[in-house]
Structures are given as C-alpha cells and as structure tokens.
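Participant: can you look at this prediction? I've put the sequence above it.
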Amino acid sequence: MRTRSGPRAGVTAVLAAALALGVAGCVSLDEPEQTPSPTAGGNPAQLLGQLTVAGAGSMKGYSRNRFPHWRDTGKNCDVRDNVLKRDGENIKLSGCNVVGGRWESAYDGRALSDPSDVDIDHMVPLANAWRSGADEWDDAKRGDFANDLDRPQLIAVSATSNRAKGDQDPSQWKPANRSYWCQYAADWVRVKHHWGLTVTSAEKAALTDMLEDCTWASNP
C-alpha cells in the first residue's frame, strides 16, 4: 500500500474531511487511478481461446432498462461519477458530482474538458451482451454487468466515438485510435471471459487479428 507524507498528506486529509462533511463548492482531484496492464488477469489471447463461439442471439425482449444503471455509490453519487473521476485528471467536484476536469478519449484521442461531452461506454455493449448470453440472466445480474467497476467494462470516452460504436463488436467497429487496439481487444476479451459471454466467429477472428499485433500477446 502506498502512503503519503509531507504537505501532500495534509492536503489529502483536508480533502477527505471536506468530502465527508459534504462541504459545498468544488474541489479538485489530480491523481487518477492507473489503468491495469492488458495482461493483468491472464493472457488475452489464451482467454479468447476459451470463449465459446456461437451465432448472435435474438434481440427479442431487449431493453436497456433490463440492465439497470447507473447505481448509487454514495450520497448524490453514482457509477458514472466514479468512472469520470477514475479516468480523468484535475477533476473538479461539486459535492459528489463531477463538474470539470480533463479526459483523453482512448477511442479517438480527443481531449475533453466538459463532462457533458464525455460518455461512459460499456466496453461490451449491453445489446451485444444480450445477444451473447445475457438474455438468460435476471435483471439483477444484468445490473451487475452494467455497473461493473472491477473489470475493464466501463470507460470514459468522447460522446461522438461512443455513438459511432453503438452495439457493434470488433468485427464491425474498431477505435479510430489504432494504438489503442491492443488494450481494446484485451479488455473486450477479459469482460466476455469473466461474464461467460459468447463470441461470433467474425468477432473472434477480428479479436485474434488485433491481438496478434501486440508484443505481449504470445507470451504466457
């Protein structure tokens, strides 16, 4: 566990106390959490080989409401706020709401400073998950999936890139930022593997191609 000392520790203590007391106004956080390594939790290429290949299921019965989000994570705070804080820099808060900061959209490289221009994308889209096996879950489990902060399922990106992606899989859409393809493919695989979701043959082929260009993909 990392510890702080000196003036920075005092600032951190004051900030924590202010948030705990619900002090009005804005505060700034400038230490975002680190993005996990693409190989954390297992080699993505190996995990991809463990996924079940199946045709895309029906959209019958699908609704975003079947994946309840965003869950509360504190007083006037929800999962969306958590992701904005985690993925941004120089975050400004009003209570628990993110009102300012800086985000770099990994999908297209855009720099964003207005939270309203930032979307929280589900790495594996809800509709894709429905077609991949989530249609058989109950709404509580679908809610766990839609609010999953433990896997790389949620990411702050530009609204334009998120809308362009829609519910498409990597055989249909890839980030314009090609340098992010390794991370994108690894995260997609890790989410599907954890949740036991299937992949189509075209989806698996696209992910295989993306992972083959990664220097770490062939290592155990």
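Facilitator: That came through fine. Numbers count the residues shown, from 1 in each chain.
Participant: hey, let's count contacts and neighbours off CA atoms from now on
Facilitator: Fine.
Participant: which residue is nearest the middle of this protein?
Facilitator: For the chain, the residue nearest the mean C-alpha position is residue 154 (1.8 Å; C-alpha atoms, centre = their mean).
Participant: skipping its backbone neighbours, what lies nearest it in space?
Facilitator: Using C-alpha to C-alpha, 6 or more residues apart in numbering and skipping residues adjacent in sequence, the residue nearest residue 154 is residue 122, 5.0 Å away.
Participant: roughly how far apart are the one you found and residue 55?
Facilitator: 21 Å (C-alpha to C-alpha, to the nearest Å).
Participant: quick one, strands of this protein?
Facilitator: In the chain, the strands defined using DSSP state E lie at 26-29, 72-74, 77-78, 89-94, 97-104, 111-112, 118-122, 154-158.
Participant: among these, which is the most enclosed?
Facilitator: strand 154-158 (a mean of 24; mean count of other C-alpha atoms under 10 Å).
Participant: relative to residue 15, how far out is residue 165?
Facilitator: For residue 165 relative to residue 15 (C-alpha to C-alpha), the value is 37 Å.
Participant: more neighbours: those two, which one.
Facilitator: residue 165 (19 against 16; other C-alpha atoms under 10 Å).
Participant: surely the residue nearest to residue 154 is in contact with residue 157?
Facilitator: No. Using C-alpha atoms under 8 Å, residue 122 makes no contact with residue 157, being 10.2 Å away.
Participant: near residue 79, how many other residues are there?
Facilitator: 20.
Participant: does it touch residue 70 like I think?
Facilitator: Yes. Residue 79 is within contact range of residue 70, at 5.5 Å (criterion: C-alpha under 8 Å).
Participant: got another one to weigh against that:
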Amino acid sequence: MRLLTALAALALPADAEGVPLGEAGGTLALPLQEAVEALPAADESRAGYIRTSFKHWTDADKDQCNTRQEVLLAEAFLAPGQGARCALSGGEWYSPYDDIYVDAAGGLDVDHMVPLAEAWDSGAGEWSAREREA
C-alpha cells in the first residue's frame, strides 16, 4: 500500500507550503482504492519490443557476482556457499507466491518482477539502453 500511495503522490498537487505531497514535509494519506485511481494511465505500445533490448546478468559492482547471483545471495533464507567467480552452491529460499521453500537456485526466477514486455509496453521503450540495463 505504501508503494501505491507513494506513486499516487506523483500525480497529486503540493501542500500549502508548496512541498510536493509524499515528500519530506508533505503528507499524503489515501485509501488504497483512491491511490490506485490517482495513478496516471496511458495507452501502452509493444511496437519495437525485442527481448534482447534488456541487458541483464551484469556485474555492476565488479565483485565477480552478476545480478542474478547478487539477488540470490541477498534473498536467501539459508545462505548458499560462494565459490570461485561467485558460483553458488546449496542455500535455501522462501517463495511467498506459493508458500514453499526452494533449495535449488535454478528453480527460481529472479530477473524481474514485471515481465519485460509489460515494462516495454508501459514506457521502457522510451528509455536508453543504459536505463534498461539498470
């Protein structure tokens, strides 16, 4: 609910002092339904979508662990072992979507919570390659 409330702040005016609602000094309290209704809406377009437009599995901090490995390490319920070049072994993760524990990292999808085609439809097609990678 906080996320939707925060997103709704983007579409709402400033308070009496000119502080945008939802920022430091401003306040915003809306029921969830009103926050959702306040979100801006626009037509989506999949024109030009190519899956390879989204570079992933990069090693942004150059520590030998790519994005997938970083997420697996950060979200492990029971930490996996970490070998050369960040090879992960063992470990356990909890999946709140189906209320199960997973003990094989290969059984997890961690690359995105929003399908890339949906991100494209919603505006990622306007982003630079660097923004899509980030």
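Facilitator: Received, thanks. Note that the structure is a prediction, hence the values are computed from the model and not measured.
Participant: ok, now how distant is the corresponding residue of the second structure for residue 134 of the first structure from residue 72 of the second structure?
Facilitator: Residue pairing (TM-score structural alignment): residue 134 of the first structure is matched to residue 124 of the second structure. Distance, residue 124 of the second structure to residue 72 of the second structure, using C-alpha to C-alpha: 25 Å.
Participant: what lines up with the residue nearest to the centre of the first structure in the second structure?
Facilitator: Aligned partner of residue 154 of the first structure by TM-score structural alignment: none.
Participant: what's the distance between residue 154 of the first structure and residue 46 of the first structure?
Facilitator: In terms of C-alpha to C-alpha, residue 154 of the first structure sits 22 Å off from residue 46 of the first structure.
Participant: residue 102 of the first structure too?
Facilitator: 35 Å.
Participant: just residue 187 of the first structure next, same as before
Facilitator: 13 Å.
Participant: what about the two, which has more around it?
Facilitator: Between residue 187 of the first structure and residue 46, residue 187 has the larger neighbour count (other C-alpha under 10 Å), namely 23 against 14.
Participant: right, and that one touches residue 122 too?
Facilitator: No. Using C-alpha under 8 Å, residue 187 of the first structure is not in contact with residue 122; the gap is 10.8 Å.
Participant: what about residue 111 of the second structure, distance to residue 101 of the second structure?
Facilitator: For residue 111 of the second structure, the distance to residue 101 of the second structure - C-alpha to C-alpha - is 19 Å.
Participant: can you check residue 94 of the second structure too?
Facilitator: From residue 94 of the second structure to residue 101 of the second structure the distance is 4 Å (C-alpha to C-alpha).
Participant: need the counterpart of residue 108 of the first structure in the second structure.
Facilitator: Residue 108 of the first structure maps onto residue 98 in the second structure, by TM-score structural alignment.
Participant: now do that match against residue 68 of the second structure, distance only.
Facilitator: Distance from residue 98 of the second structure to residue 68 of the second structure, counting by C-alpha to C-alpha: 21 Å.
Participant: quick one: which of those two has more around it?
Facilitator: More crowded of residue 98 of the second structure and residue 68, by other C-alpha under 10 Å: residue 68, with 19 against 7.
Participant: which one in the first structure is aligned with that one?
Facilitator: That one, residue 68 of the second structure, aligns with residue 80 by TM-score structural alignment.
Participant: pretty sure that match contacts residue 74?
Facilitator: No. Between residue 80 of the first structure and residue 74 there is no contact under C-alpha under 8 Å: 11.7 Å.
Participant: buried residues in stretch 61-75 of the first structure, which are they?
Facilitator: 66, 67, 68, 69 (16 or more other C-alpha atoms under 10 Å).
Participant: possible to save those as JSON lines with distance to residue 88 of the first structure?
Facilitator: What follows is the buried residues of stretch 61-75 of the first structure, written out as JSON lines (distance: C-alpha to C-alpha, whole Å):
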{"residue": "66", "distance to residue 88 of the first structure": "29"}
{"residue": "67", "distance to residue 88 of the first structure": "25"}
{"residue": "68", "distance to residue 88 of the first structure": "24"}
{"residue": "69", "distance to residue 88 of the first structure": "21"}
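Participant: from those, pick the one nearest residue 89 of the first structure.
Facilitator: Residue 89 of the first structure has its nearest neighbour among these in residue 69, at 24.0 Å by C-alpha to C-alpha.
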